[in-house]
Each structure stands twice: as C-alpha cells, then as structure tokens.
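Novice: Quick one, what's the 3D model for this:
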Amino acid sequence: MSLDSPKVLYVTCAENGLHGLGQLTKAGIDVAAVVTIPPALGTKYAVSGYVDVSPWCLAHGLNCIRLREYKIEVSDVEAVDFDLLIVNGWNRLIPSEVFSLARLGALGIHAGHPPLGLGRAPLVWSIIHGQSDIEVFVFRLTANADDGDIMATQVVEITEHDDVKTLYEKVMDVGADLFLAAIRKLSAGEAGFSQDRRFLSHFPKRTEADGLIDFAMTDRQICDFVRAQVPPYPGAFTYLGSEKWKVLRVQRYDRFLFRDHPRVPGRILRVLPSGVIVQTGAAPVWIRHATVDGTDIDPMSRPEIVGRRFGVDLD
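Specialist: A predicted model of the protein is given here:
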C-alpha cells in the first residue's frame, strides 16, 4: 500500500473479522482503531463465531473501542481520525451518521449471488438450498443491508465435502484479499458497480429453533441441512421422545438397502457401531455423530431404539 492509503476504523466481533484484521495490518494498512463488543454481549446476542478481539489489539498496539451495547453511535467513534470504515463480522446495520464521518465512506462484506440472497445467514441458506457456489463480495455500505455498489468480488465453490465451518473459512480467507483490492480501488478513485435493485432478495434471520430436522425431506436435503448448521452455528436437531438429539454429522446411507421397507420418515431402521440408520422421505441416512446434553451418543448402547421414530415418539 502507498503511504497515502486511508486510515481505517475497523468494526468486528467475530473470527472472520479478526482474520481479516490481521491480514490488513500485515499488508501495511493503517488501522486507526478497532470497534468491538465484550464477551458478555457476544453471549447475550448469541453471536455466531464470536471472538474477543481486545487481547489481539492490545498485543499489536491497536486502539480498541469496546462498546457497552451491540450498536455503534457517533459518540463512540467521533474522536477517532479515520478515512474509511470497514465492517467485517458484525450482524448489525451501521447508522449512516457513523459512516458519513469517513471521507471515503464504508465497506462491508457479504456472500450470496447479488442481488439475490442478501441479509442473514447466507452461508447456511446457500448450503441448505443445495448451491454449488457462492459469491463473496465487498461493497459500499448504505443504510440498507448489503445492497451497496460492489467494489471487489470472488466466486467460491461449495463442494460436497464442505460444511458451513469450512465454507466460513474459505469466505474468511477470500474476504481479506477482497478488502485489500477494494481499498486499492478507493485510494485510486475508482468506482464499483451497482447491484440491480429490481431483483433484490433477502434471506430471513435464522434462530436455533429453525434447526429442527424434517425427516420427510430427502436424504440429500437432510445431509445439506445438517452440514449447513454445524458449529459455530447452533446445529440441526431432532427429538426421540423428550430426548433432544443434536445431529453433527450425517451422510446418505444406501439407496438399494431398505427400498422394499415401508417408507416411514424418521423411523430408526438399524443401529450400527458407527451410527444410526434412519428412514427419510427418500433413501435412508446414517447419523454418524450426535449428542444429547453435550455428550456423544454411543449407538451400540441404545439397541432398544430400533423401530422408534424421531420427532413423534412420546415417553
């Protein structure tokens, strides 16, 4: 970066933001201050992938502004001398009064297929919907969510081996490079390209309750549903009577075996040393890893569950 590169006010409270912050400082970007929230607020608002960035800032001599609430006001940052606001890992809209303080405005990052898929949990929704790729893009912030002019973009593949954690890391890694590219463009006076607002669509917010598995879905859909919600997200789950099973790993079992059995979604067909075989609306799935109250389930210690059904049994 040139000596006249902008002074950055950086906003984050998540793992991807800390990674990006490290990459920007390595590249020589002048970070005037970092805005974040303390662990108590990360817990209060159940921030996925929350990281306390304060120790890192202290170790690297950066001014760290810890907010008293999960929102930024002008009074929190007006004393900071900055040219550009960067938001990376922050699930709240930034008031226009805040980013209007910056000479070059503000940059954010999102992933989807702009202008489709703006809004909440884009990685989760993209895997649930069976997408094979996702577009990571850095854009100029507006008063709305994720709809500003795009400054830099990169398509990332979603392979059959990816879950939301590995996809999160891919996007995290690409994002740091995209912010650097966008800063170069801004410093050179280049403009981005606008999103076609006629076709804007937004993903809705997800809550922990949205992780309930519907075994009437196909085996492929259930595998996508589970891998889309592994930690740091709340996770997919089901109930066996009053027992809540958090499902962390599942795979398609076999499209030939059990094809002559009555297709009763949720019925447990077999218990094997590596997991539980469950009927879906199509072929069975193999639950390879599940927990109850945080403890791993040993399937061979539960042979009595064969013939029961997830989601409908009553104790």
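Novice: For the rest of this, base every contact and every neighbour count on C-alpha atoms.
Specialist: Will do.
Novice: starting at the chain centroid, how far to the longest helix seen in the chain?
Specialist: Ranked by residue count and defined by DSSP state H, the top helix of the chain is helix 164-187. Mean-position distance between helix 164-187 and its chain equals 14 Å (C-alpha atoms, centre = their mean, to the nearest Å).
Novice: Against which helices or strands is the next helix or strand after that helix packed?
Specialist: Where DSSP states H and E defines the elements, the next helix or strand beyond helix 164-187 is strand 202-203. If you count contacts as 3 or more C-alpha pairs under 8 Å, 6 or more residues apart in numbering; DSSP states H and E, strand 202-203 packs onto strand 118-119.
Novice: what's the next secondary structure element after the strand it packs on?
Specialist: helix 122-128.
Novice: Report the distance from that next one to the chain centre.
Specialist: Distance, centroid of helix 122-128 to centroid of chain: 8 Å (C-alpha atoms, centre = their mean).
Novice: Ok, stretch 78-87 next?
Specialist: With C-alpha atoms, centre = their mean, you get 25 Å for stretch 78-87.
Novice: now the strands for the stretch 1-150 of the chain?
Specialist: With DSSP state E, counting those that start in this stretch, the ranges of strands along the stretch 1-150 of the chain come out as 7-11, 30-36, 64-66, 84-87, 106-112, 118-119, 133-140, 150-157.
Novice: which of the residues in the second one are buried?
Specialist: Of the residues in strand 30-36, those buried by neighbour count under the rule 16 or more other C-alpha atoms under 10 Å are D30, V31, A32, A33, V34, V35, T36.
Novice: ok so, going back, how far off strand 7-11 does the longest helix of the chain point, in degrees?
Specialist: Helix 164-187 runs at 160 degrees relative to strand 7-11, counting by axes from the mean of the first three to the mean of the last three C-alpha atoms, to 10 degrees.
Novice: want to put them side by side, so please do this one too:
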Amino acid sequence: MKVVFMGTPDFSVPTLQELIDSEHEVVAVVTKPDKPKGRGNKVLFTPVKEVAISNDIQVFQPQKLSEEDFVEAMENIKPDVIVVIAFGKILNKRILNLPKYGCINVHASLLPKYRGAGPIQWSLINGETETGITTMYMASGIDTGDMLLKEAVKIEDDDTGGSLHDKLSQVGAKLLIKTLKEVQNNTITREKQDSEESTYAPMLEKSMGNINWEYDAKKIELLIRGLNPWPSAYTYLGNKILKIWKATVIEDNYKGKSGEIVDISKSGFVVKCKDSSLLINEVQLQGKKRMTADAFLRGYKLECGELLGRR
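Specialist: Here you go, the predicted structure:
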C-alpha cells in the first residue's frame, strides 16, 4: 500500500521504521513543525523527521492540517492509507476521507480505556496491571473510532513510564503491520467503542509531580513510576526541589507526620505517608545529578524528624 505516515515523537519511530522495512511504500511523512530547544534555542528536527530524511522520504510540516496547499498535496499523493501515531494534531474531514483504506491510528491503551494524550503514564498512576496497543479507524472525536486489533501488555512491578513507553512502541509497530495486512485483505473486523466504558488520560503537567505525602504510600509509589522520566515526581528538601526517581513501599510501625523522615539506613531513607511508608531508593537534588539514595546520603546529611514538602 501507498502510505502517508503522521507522527512526531520517539514513540512513533518504531512504527515508521517497521513500515519502511515492510512491503508497503511510505510516500510521505507529516510531522509537527520544528521547534527551538535548549539554552541555545537550536532548532531540532522531530524524531520522525530524522528518520524520514535519512530514508529520503518527503516531509510535510504544516502549522494547520487545513492549509489548502497541504490538503492539495495529500490529494495529489492519493495515499491508500494514512497511518497516525502520537501525531498531536486532529485530522479534519477532508484528510479523514482521503485514503482508500481510511486513516488508521496506533493508540497506546486497550481502548476504550485511556483515551487522550497520556495513556501510558495514567495506566501506571492508576495502578493497572495491564495495558496494551489498539489499532483503530480514526473518527472526528478523540480516540473514538472503531477498534481493529488489540494486543495486551502486562505491567510489571518495576515498570516506569519510560520502560512501558519503549515496550508499547515496539508492540505498536508489529500490530500496525498486521492490521494493514488484514485491512488490505478485507479480513479485519471493526468493533465500535462503548463510550460508557471509556476513561480519559489527559496530557501530563509538571505540577502533577508534586508529591502529597498525605496520600497512601502505594499511590505515591505509582505516581513516581508513572512520571518517570517526565515530568518526574518531586518534593522539597528545605527550599530545594528533590526529585524522587525510585521508591519502595514498606509495611512498618513507624510513627510520625506525613512527609517526615522516620528512618535512615545504608539502603536509603524512609518517609512516612498516610499509611505505611516509602523507602526512597533513588533521588536527584536540585542542581545535582541523579543518584542512589545511598550515594546521596554520603554527601548530604539528613536527620530523622525532617519534613519533606512545602510547609
């Protein structure tokens, strides 16, 4: 099939590469406009654009998908299918109705659960035991189209937003190729979503990472894992931000206030939560490198009774 690929971040790259390596022909890539990043405001290509250029594939970066020049270019290409994954823009009806086989989205959840921009992280934050990939036909709503194929992925006890992102990006690439084969052979089965069973996974914000020590220890541990590597969970040690990268829930009989450091050992330091406590295993103090709690304690003197968080 003649494919137009729409995507932007790292998550999209394995699917694009799988398409390039397949029997299908990727005739164009559509990605978000380049943006300046870093202290020097250097303009960087999106990860998808990097792959497209290295494979001599035409790239389009419209500010709006309704731009007439862009729509006409797509009409001239006459793609058999448009594949969309983590693109970050809503397709208008002219684009949706353009391809022979429609527009197919690769979504990082088992729909109808976790529609929206942050399905990977929210599945962890909410304590799900599994997630997965759903391929679906695109409709005018956000992740509301008919479902095609699904593949479940178990969420391990040590999974983070980063590790789950990497697993799902690989699963999505393989499932998309399988989906295209069944679509082309007319053996695919469409399944409508039950909106009453849907949940929404909104975009992540940095403020989400501010740990509330009044929460249960398990809820905080899930937040830490879900927001690793971005935007990261954090608290305050004095007037400095202390990022918490890894923690372990421990059952205990510690007494103290929520957010209080109640024990310090070679393996880390223990913070009292609403119920139980958290053994902090890996941290990063503002202006410093990420390190194990053991290494941190060798260079920073903590004392039992200190309170973490804004006071």
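Novice: Nearest to the spatial middle of structure 2, which residue is it?
Specialist: I120 (4.7 Å; C-alpha atoms, centre = their mean).
Novice: corresponding residue for that residue in structure 1?
Specialist: Matched across to structure 1, I120 of structure 2 falls on L123, judged by TM-score structural alignment.
Novice: residues near the residue lying closest to that match once chain neighbours are set aside, how many?
Specialist: Take L123 of structure 1 and drop its neighbours on the chain: the residue closest to it by C-alpha to C-alpha, 6 or more residues apart in numbering is V164, 6.5 Å away. Look at V164 of structure 1: counted by other C-alpha atoms under 10 Å, it has 24 neighbours.
Novice: how about V164 of structure 1, what's its partner in structure 2?
Specialist: Under TM-score structural alignment, V164 of structure 1 pairs with G161 in structure 2.
Novice: Just list the residues touching that match, thanks.
Specialist: I120, Q121, L124, R225, G226, L227, N228, P229, W230 (C-alpha atoms under 8 Å, 6 or more residues apart in numbering).
Novice: hmm, try it at 6 Å
Specialist: Neighbouring residues of G161 of structure 2 by C-alpha atoms under 6 Å, 6 or more residues apart in numbering: Q121, G226, N228.
Novice: can you tell me how far it sits from Q121 of structure 2?
Specialist: 5 Å (C-alpha to C-alpha, to the nearest Å).
Novice: shared neighbours of the two, anything?
Specialist: In contact with both G161 of structure 2 and Q121: G226, using C-alpha under 6 Å, 6+ apart.
Novice: quick one: buried residues of stretch 304-311 of structure 2?
Specialist: Going by 16+ other C-alpha under 10 Å, stretch 304-311 of structure 2 has these buried residues: L307, L308, G309.
Novice: What is the burial count for I90 of structure 2?
Specialist: For I90 of structure 2, using other C-alpha under 10 Å, the count is 15.
Novice: What lines up with it in structure 1?
Specialist: I90 of structure 2 maps onto L93 in structure 1, by TM-score structural alignment.
Novice: So for its match, what's the nearest residue that isn't a sequence neighbour?
Specialist: Nearest to L93 of structure 1 is A145, by C-alpha to C-alpha, 6+ apart, at 6.8 Å.
Novice: Tell me which residue of structure 2 lines up with the one you found.
Specialist: So, by TM-score structural alignment, A145 of structure 1 is matched to I142.
Novice: re earlier: next, format the strands of the stretch 1-150 of structure 1 as CSV and append distance to A176 of structure 1.
Specialist: Compiled in CSV, the strands of the stretch 1-150 of structure 1 are given as follows (distance: least, C-alpha to C-alpha, whole Å):
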stretch, distance to A176 of structure 1
strand 7-11, 13
strand 30-36, 14
strand 64-66, 20
strand 84-87, 11
strand 106-112, 10
strand 118-119, 20
strand 133-140, 10
strand 150-157, 11
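Novice: between those, which one is nearest to F215 of structure 1?
Specialist: Closest of the strands of the stretch 1-150 of structure 1 to F215 of structure 1 is strand 133-140, at 25.5 Å (criterion: C-alpha to C-alpha).
Novice: by how many degrees do the closest one and helix 164-187 diverge?
Specialist: Going by the same axes, to 10 degrees, strand 133-140 of structure 1 makes 40 degrees with helix 164-187.
Novice: quick one: strand 133-140 of structure 1 to structure 2 mean distance?
Specialist: In the superposition against structure 2, strand 133-140 of structure 1 averages 0.9 Å from its aligned positions (mean C-alpha distance after the TM-score superposition for structure 1).
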